[in-house]
Structure formats: C-alpha cells, structure tokens
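Enquirer: compute the structure for the input listed below.
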Amino acid sequence: MLKKSDMIAMALGVVLGAAATVPAFAAGGGGDPPPPPTCAKGQVYSAKKNACVKAERGALPDEEMTQYAYALAKQDRFQEALNMLDLLENPNTPKALNYRGFATRKLGHTEEGISYYLKSVALDPNYAQVREYLGEAYVIQGKLDLANSQLATIKTICGTGCEEYEDLARAIEDSKL
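Expert: All right, here's what the predicted structure looks like:
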C-alpha cells in the first residue's frame, strides 16, 4: 500500500511533467517537427549523420529537405530556401509548393508566390498553413475579400483557435489600421 507522501509525490510528478510539455508543444507550431539545426550556405543538416553535409539532390529524403528549406526561410534566408527546394526529387508536394510560395513572396514576388500557393491548395485543399500564407499574400495586395475567404476556409479546417486562423486574422486586422 502506498503512503500518502508517495501518492503526493507521484501526483506532483504527473502534474509537473504535463506542465513541462505544454510550452514545448505550443512552441512547436501545432505539431510541426522542431526545426533542424541550420548549416552554412550550400550545406544541409542530416539528422542521420548528425552533421551538415553538402546540399545536393538525394542528400536527404525530400521531407527532410523540405523542412530544412522552411527553416532557412523562417531565418530570412529565402534564396537559400529556394535553392534547397530546387534539389527535391519531387518538388510538387503541398508543403514544398507552400514553402516555395512563402520564400518567393518574402523576396517580394507576391504574384509568383500566390501561383505556388494555389498549386499547393489544388493538391491539398485542407492544408491550413498554405491558406494562411495565401491569405497573407492577398492582404499584401489589398485584396481583403480574398484574404477573408481564406480565413473562412481555415475556420472550417481547424477552427478559430488554431495558429493559422489567428495569424491571418491578425494580418487582416492590422492591414485596416
């Protein structure tokens, strides 16, 4: 039979353990894998080798290369991100097209970025992140009706509490100021 002090210690461990995972999940962007470490230009991080390797076609599986490209884009290394996406065996996946659109838009080529977003949406209409980025591109162009349409679609995909909905709603609201 457990003593009262043992039960309290176990309960405290469960509570503290659960609390420790909440910030980690919140920081992860709704289930996205954590970003890989980034390497010098022309290199890509290989989790298998736990090191940076030369960036070339086939150096990593496409999914890893795609995530690495996105990590570069989130660090404002947009052209490097596009260069990584050029190395994919299959560049026509929803994520790869979305990230290509993101990096392209951030380089100031909004219309071209939209073309990639639309290709991504055609492949996966329920991909909330691409709809957020597409909506943000429409905000840049002043097309708030189209941005609001993307916001409404995101609401049907993941509700009003998901990061994609909140970010696009904020971008739309900020554009009105």
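Enquirer: only C-alpha atoms for contact and neighbour calcs from this point on.
Expert: Noted.
Enquirer: give the other helices and strands that the host helix or strand of residue 16 contacts.
Expert: Per DSSP states H and E, residue 16 falls inside helix 4-27. Using 3 or more Cα pairs under 8 Å, 6 or more residues apart in numbering; DSSP states H and E, no helix or strand is in contact with helix 4-27.
Enquirer: so after that helix, what's the next helix or strand?
Expert: Assigned by DSSP H and E, the successor of helix 4-27 is strand 43-46.
Enquirer: one more, please, to line up against the first structure:
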Amino acid sequence: MRTLLLSAALILPAAAFAASSDDSSEPATTETTTECTDGMVWSDDAQACVAPEDSSMNDDRRYRAVRELAHAGRYDDALRVLAAMSDPQDDRVLTYLGFIHRQQGETELGFAYYRKAIAANPDNLLARSYMGQGFVDEGRLQEAYAQLVEIRTRGGAGGWPEVALRRAIETGVTTSY
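Expert: Sure, this is the predicted structure:
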C-alpha cells in the first residue's frame, strides 16, 4: 500500500501539470490556420475570421491563436497577433517572440526574449524549454540540461516542456513549435 501511495505521489504532480497547462501539448488546429489568412484569427463569437485587435478576442484567445500560428510556421501572422496583445511584456508574449525570432534564425534575439520571459515569470516552463532547445541547436548541452533541471524543479516533470527538452537533449532534434 505504501508503495502504491508513493507511486501515486510521484506521478500525480506531473499529470496535474499536463492536464492543467495550455502549454502541455501541441496546439489544436482550428479555423485560425485552416480558414483564416493575412494575420486574421478565428472568432468563435463571430463565427468568422477577424483581425486580432477585434473586440471579440481577448488575450487568452489571442495567445491560443499565436501558439497555433507559430506551430504552423506562420510567423508573420503570429507576430501580428502578438502585437495586438494588451501587455507586450506578458511572459507569454515574450516567450513566443523568442520562439519566432529563434525559428527565423535570430537566435540571440530569441534568447533575449526568453530571458525576459523567465525574469517576468521564473515558472514559465515553455520559455525554459524553448530556450533549452535553442541551446541544443547550438551544441550548448550543459546550458540545455540546466533548463531541464529548472523545469523539473518547478513541477514540470512529465509535461510537454520537459518531455520536448529531454528528447532534444537525448536526440539533438528540437521541436518546430
């Protein structure tokens, strides 16, 4: 019985993280990437593609659209949505500015945004994972591993940010989102 309780205690924190975080899995494909073009995003309220500045969009909806657009490689569209966010210093905004710039080959600028995101929110596991993956791309495995340890220390064991970075360190292959 003790073994069972100990096992559950070790597994549940990771499961809780994975279930509660919008960043724990690949973003779902929606009409934002299947229907909308030119930086427009899908509004469930309007049942149409709208400008990211539209009043039917709040920052959480915009953020989901940014994740989806970035995952699809539509970086210019994602940047337009990021520009519509109410707080340009929000750690989620900084994380995706870092991701987009790193994906576009501006690695140092990407790292600068990740550092700002982590300074604003040290528990931003996604920024830590993306930064760690950038370190893997550059062969800086010790720095990547340091981010992996931080992710685990901050309760992220088993979640997408931890798994993606661990796999990148093990294989040398980083994710495209």
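Enquirer: quick revisit: contacts for the helix holding residue 16 of the first structure?
Expert: residue 31 (Cα atoms under 8 Å, 6 or more residues apart in numbering).
Enquirer: now do it: distance to the chain's middle.
Expert: 29 Å (Cα atoms, centre = their mean, to the nearest Å).
Enquirer: same question, stretch 33-52 of the second structure
Expert: With Cα atoms, centre = their mean, you get 21 Å for stretch 33-52 of the second structure.
Enquirer: give me the distance between the two termini of it.
Expert: Length of stretch 33-52 of the second structure, first residue to last, Cα to Cα, to the nearest Å: 13 Å.
Enquirer: assign residue 173 of the second structure to helix, strand or coil.
Expert: Classification of residue 173 of the second structure using DSSP: H, G, I helix; E, B strand; the rest coil returns coil.
Enquirer: any idea which element the residue lying closest to it once chain neighbours are set aside lies in?
Expert: Using Cα to Cα, 6 or more residues apart in numbering and skipping residues adjacent in sequence, the residue nearest residue 173 of the second structure is residue 167, 7.4 Å away. For residue 167 of the second structure, the element it lies in under DSSP H and E is helix 160-171.
Enquirer: would you check the span in the first structure matched by that helix?
Expert: Using TM-score structural alignment, helix 160-171 of the second structure lines up with residues 163-174 of the first structure.
Enquirer: how far does that stretch sit from its chain's centre?
Expert: With Cα atoms, centre = their mean, you get 15 Å for stretch 163-174 of the first structure.
Enquirer: quick check: that stretch compared with the second structure, mean distance?
Expert: With mean Cα distance after the TM-score superposition for the first structure, stretch 163-174 of the first structure departs from the second structure by a mean of 1.2 Å once superposed.
Enquirer: buried sites along that stretch?
Expert: By 16 or more other Cα atoms under 10 Å, the buried positions in stretch 163-174 of the first structure come out as 163, 164, 165, 166, 167, 168, 169, 171, 172.
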